[in-house]
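# This is a predicted model, with the sequence first.
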Amino acid sequence: MRSYEHRLIGSAINIPVSPQTPVFSFSPIVLPFSDRPVDLDLKVTVPATGDALPIILLSHGQGQSNNLNSQEGYTPIAEFWAAHEFVVIQPTHLSSLSITVDSPPEGSEYYWQDRAQDLVRILDEIDTIEASVPGLMGRLDKTKVAVAGHSLGSWTASLLLGAKNVDPRNGTSFEKFDKRIKAGVLLAGTGNAGADLSDTGRLMVPFYGPDFSGMKTPTLVVCGDQDVSPHLTIRGADWHADSYYLSPGSKDLVWIKGGKHGLGGVSGWDAAETQDESPQRLGAVQRMTLAYLRSALHGDNSWDEARDALKQLSELGTIESK
């Protein structure tokens, strides 16, 4: 963290935020599970002050980096949320390139079911996690929990928000809805399958058959308007917004202008895999997601203020709600 704004934050500085506090990160917290090939490693990022802190579970994407697709990634967003009164918990999923495990069996590519189970495991063990972090005991509000994810992590988060997967090969249905989750943030998420997938996409994710019709939990969907992903879909950037358009209930959608899959750099500082590196773009994503989470979990008017601000900043993006 720094005590000043990045000199290139540009007009994103006009999206209001609350004062920040110093943060600390504690890792690894190691949780053993008999049904998991290796122990579950976690990183927890905590504000140095404050009580009754809401919890955000953050699921990493896949990508091709050696470290960002693990608990070591997503510092730009995790520290920002923590600096504004949230506790952020990041697992290293079995799909991480940093883990030595056997290849997943057919139907479990990228260990996609286990990724969702990791988030449930965290909630089931939240008392153990709280006791493992020095200075955290008694500071959590365990009734206020959100889930967030980027890319493949967005699909992981969607499953806890009420989406389900129907395997197109055999019709097998998988659900992992968790009523303990009160809100979601989906960053550059995955869209519809079937005819919308490219030939490469069908090979990469043969299990993938999303059904967003049960995803009723309030959710913010954030997409880049230049996020074209031919390795997955024959459609354009609109594919990444399907979780907004195809799900019921209270939802909000932010389009980040000029944003590609990295959304300005959410996965890491100066990362080679971020094709749209921009402190201004990243600042917009940080501030809009923070405002949404504050209103969803704290019940304040941060989201209304942020929406009003973005409507005056067309160079950053646009917003719609339902």
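Ah, there it is.
# drop to CA atoms for contacts and neighbour counts, all remaining ones
OK.
# Can you list the residue ranges for helices in the stretch 101-250 of the chain?
In the stretch 101-250 of the chain, the helices defined using DSSP state H, counting those that start in this stretch lie at 112-124, 126-132, 152-161, 199-204, 242-245.
# Put this next to the previous one:
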Amino acid sequence: MKFLKRLVLVVVALLAGGWGLYSLVFKPAPVVLAEAKPLPADTQLSAIYGLDPGPNPIKVIPAIHLTTRDGPLTLTAFYPDTEGVYPLVLFSHGNFSNRRAYDRILRHWVSHGYVVLAPDHRDAGGLLNSILAMTRFGKDGVMQQRPRDLINILDNLNAIADQAAELDRRIDRNRVVAAGHSFGAFTAQMLGGADAAVPGGDRRLQERDGRFQAVVAFSPPGPMFEMVDEQSWQNMTVPQLVTTGTWDVEPRFFRDWRLHAMSYERGVEGLNSLLVTEGADHYFGNLICRLELDAEPQTDALRMANAVSLAFLDAEIKEVARARDFLASDTPALATAGFARLSRR
């Protein structure tokens, strides 16, 4: 039975786009990882901005259903259960994943005063569903629809208000951020001006939307699907934070963790920040994206990513001076003995 299922996956992968997706089924040799320094047990973390959960209780609407120009869309809403108006973050999940696999990140932001809306994209729901989506719509179709999903959410905020008036009262429609993980990180980057090549032609996929004022990209891809390339980020015009770690490797696609920093290195100078954490992998062990993994949770690394991403949001969107000072300093590296290092260019 397992062999038959594997054979079906191989056939579908080949139909969906050749050996790039075929490699999703058959795993290559593992990458030998360099030893990583752990966070010292006696580290004083009081200097890290926003490390602890914020003061706001959190409300969750598990499913909001929208009818959009591109079809039905389901999203989850997270918002502070405290009266006020808060910036809006739209979050894009990674390939094979889903909108509820990132609560450990999203709830941290919400506790500090943000509203988060997270949809399921066409490729949500696991490997087989992702391959089927790429078979039906093409890799370029899936890649382009993802940012359109976030645009459709912005275009349908009034429809969301009709379903959840209390949520609507919390949303500041003039302060909007795109965020995501892995494939979803590139989705967020596209809304900030990144683009992708269409194989076999001169056209590039573009879905920039001027309403998005910043981008948070957890483990964004380097070269991918013969579409994401070294030129993909040269037209990004909003500030972005990129995060990765020294174990952030994928034998099928990214055998060197530094490839995840390509968007930082190739982006427009003056707009980029990069967090690198020792021993952090693509999923913080099993804390995001693939919660079913039999892996050791990387709690310290996720706490650092949450804290630095919050500082970036507060600096860029709320214009908090202390957050700006933190990002401009060497505090992350000094306070963690090099466990978390923040760069700017």
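Yep, it's here. For clarity, every value in this text was computed on a predicted model and none was experimentally measured.
# Just give the TM-score of the two.
Superposed pair, TM-score by TM-score structural alignment, normalised by the length of the first structure: 0.83. Supporting alignment: 295 aligned residues with a CA RMSD of 2.6 Å.
# Make a markdown table out of the helices of the stretch 101-250 of the first structure and add distance to Arg235 of the first structure and mean neighbour count.
Putting the helices of the stretch 101-250 of the first structure into a markdown table (distance: least, CA to CA, whole Å; neighbours: other CA atoms under 10 Å) gives the following:
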| stretch | distance to Arg235 of the first structure | mean neighbour count |
| --- | --- | --- |
| helix 112-124 | 23 | 19 |
| helix 126-132 | 40 | 16 |
| helix 152-161 | 17 | 28 |
| helix 199-204 | 12 | 15 |
| helix 242-245 | 11 | 22 |
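# Looking at the ones you listed, which is nearest to Glu85 of the first structure?
Across the helices of the stretch 101-250 of the first structure, the minimum distance to Glu85 of the first structure, taken as CA to CA, is reached by helix 126-132, at 15.6 Å.
# and of the helices of the stretch 101-250 of the first structure, who's closest to Gln20 of the first structure?
helix 126-132 (22.0 Å).
# Check the mean deviation of that closest one from the second structure.
For helix 126-132 of the first structure, the mean deviation from the second structure after alignment is 2.6 Å (mean CA distance after the TM-score superposition for the first structure).
# aligned partner of Ala197 of the second structure in the first structure?
If you follow Ala197 of the second structure across to the first structure using TM-score structural alignment, you land on Val166.
# Confirm for me that its match is in contact with Leu159.
No: look at Val166 of the first structure against Leu159 with CA atoms under 8 Å: they stay out of range, at 11.7 Å.
# rewinding a little: how about the helices of the stretch 101-250 of the first structure in TSV, adding distance to Ile89 of the first structure?
Below are the helices of the stretch 101-250 of the first structure laid out as TSV (distance: least, CA to CA, whole Å):
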stretch	distance to Ile89 of the first structure
helix 112-124	8
helix 126-132	9
helix 152-161	13
helix 199-204	28
helix 242-245	23
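# Out of these, the one nearest Cys223 of the first structure is which?
Going by CA to CA, the one of those nearest Cys223 of the first structure is helix 242-245, 10.2 Å.
# so the very next helix or strand once past that closest one matches what in the second structure?
Once the chain leaves helix 242-245 of the first structure, the next helix or strand it forms, by DSSP states H and E, is strand 251-256. For strand 251-256 of the first structure, the aligned range in the second structure is residues 272-277, judged by TM-score structural alignment.
# and that stretch, how far from the first structure on average?
Counting by mean CA distance after the TM-score superposition for the first structure, stretch 272-277 of the second structure comes out at 0.6 Å.
# What separation do you get for the match of Ala197 of the second structure and Pro248 of the first structure?
Distance, Val166 of the first structure to Pro248 of the first structure, using CA to CA, to the nearest Å: 18 Å.
# All the strands of the stretch 201-322 of the first structure, residue numbers only.
Assigned by DSSP state E, counting those that start in this stretch, the strands in the stretch 201-322 of the first structure fall at 210-211, 219-224, 251-256, 317-321.
# just checking, what packs against the shortest one?
The elements that strand 210-211 of the first structure packs onto, with contact taken as 3 or more CA pairs under 8 Å, 6 or more residues apart in numbering; DSSP states H and E, are strand 164-166.
# and the strand it packs on, how far from the second structure on average?
Strand 164-166 of the first structure sits 0.9 Å off on average (mean CA distance after the TM-score superposition for the first structure).
# repeat for stretch 281-295 of the first structure
With mean CA distance after the TM-score superposition for the first structure, stretch 281-295 of the first structure averages 0.8 Å from its match.
# In the second structure, what stretch matches that stretch?
Counting by TM-score structural alignment, stretch 281-295 of the first structure sits on residues 301-315 of the second structure.
# chain center to the matching stretch, what's the gap?
On the basis of CA atoms, centre = their mean, to the nearest Å, stretch 301-315 of the second structure sits 13 Å off its chain's mean C-alpha point.
# Need the contact partners of that stretch.
48-52, 105, 108-109, 214, 216, 241, 243, 275, 277-280, 284, 287, 320-324, 326-327, 340 (CA atoms under 8 Å, 6 or more residues apart in numbering).
# can you do 6 Å?
Gly50, Leu51, Ala280, Val320, Ala323, Arg324 (CA atoms under 6 Å, 6 or more residues apart in numbering).
# Next: stretch 192-199 of the second structure.
Arg204, Leu205, Gln206, Arg208, Met227, Val228, Ser232, Trp233, Asn235, Met236, Val238.
# Pull the most distant pair out of those.
Across those (CA to CA), the longest gap, 21.5 Å, separates Met227 and Val238.
# Please say which of the two ends up with more neighbours.
Val238 (21 against 18; other CA atoms under 10 Å).
# Aligned to that one, what sits in the first structure?
Checking with TM-score structural alignment, Val238 of the second structure has Thr217 as its match.
# And that match, how far from Ala193 of the first structure?
Taken as CA to CA, the span from Thr217 of the first structure to Ala193 of the first structure is 21 Å.
# Asp227 of the first structure now?
17 Å.
# Likewise for Asp51 of the first structure?
42 Å.
# Give the other helices and strands that the helix or strand in which Val10 of the second structure is found contacts.
Element membership for Val10 of the second structure (DSSP H and E) is helix 2-17. Judged by 3 or more CA pairs under 6 Å, 6 or more residues apart in numbering; DSSP states H and E, helix 2-17 of the second structure is in contact with helix 19-22.
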